[in-house]
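K.L.:
coords below, sequence missing:
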């Protein structure tokens, strides 16, 4: 059952790719709005 789901996900991705869909990375992280947010903010990868 698991392999069938994995194969289905990859099959759908292949169909999207063949129609010209491309991967889009997420936008850059903005600075926190307040000092409190800045104290708890994490950089990507931490």
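P.N.:
Cool, got the structure. Since the structure is predicted, the reported quantities are computational estimates derived from the model, not experimental observations. Residues are numbered from 1 along each chain as shown.
K.L.:
contacts and neighbour counts: CA atoms only from here.
P.N.:
Will do.
K.L.:
Where do the helices of the protein begin and end?
P.N.:
For the chain, the helices defined by DSSP state H occupy 2-18, 35-40.
K.L.:
Next, the buried residues of the first one.
P.N.:
Neighbour counts over helix 2-18 (16 or more other C-alpha atoms under 10 Å) mark no residue as buried.
K.L.:
got another, please set it beside the one above:
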């Protein structure tokens, strides 16, 4: 999905929402719903 790809590329949530064609509210809702499955950044 375009939103998650944009987030993975480091875009801010609002920019990722625009890239995916959804509202900021929808993007923040998705983040809230999927928070438990978002991986933490890996640091070596």
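P.N.:
Yep, that arrived. Everything numeric in this text was worked out from a predicted model, so none of it was measured.
K.L.:
Now the TM-score, please.
P.N.:
Here the TM-score for the pair of chains, by TM-score structural alignment, normalised by the length of structure 2, is 0.35; 24 aligned residues with a C-alpha RMSD of 2.4 Å.
K.L.:
Would you confirm that residue 6 of structure 2 contacts residue 19?
P.N.:
Yes: shown here, residue 6 of structure 2 and residue 19 form a contact pair, counting by C-alpha atoms under 8 Å, at 7.2 Å.
K.L.:
Comparing those two, which shows the higher neighbour count?
P.N.:
Set residue 6 of structure 2 next to residue 19 and count neighbours by other C-alpha atoms under 10 Å: residue 6 wins out with 18 against 15.
K.L.:
gap between that one and residue 26 of structure 2?
P.N.:
Distance, residue 6 of structure 2 to residue 26 of structure 2, by C-alpha to C-alpha, to the nearest Å: 15 Å.
K.L.:
just residue 17 of structure 2 next, same as before
P.N.:
Taking C-alpha to C-alpha, one finds residue 17 of structure 2 at 8 Å from residue 26 of structure 2.
K.L.:
Please apply the same query to residue 2 of structure 2.
P.N.:
Distance from residue 2 of structure 2 to residue 26 of structure 2, by C-alpha to C-alpha: 13 Å.
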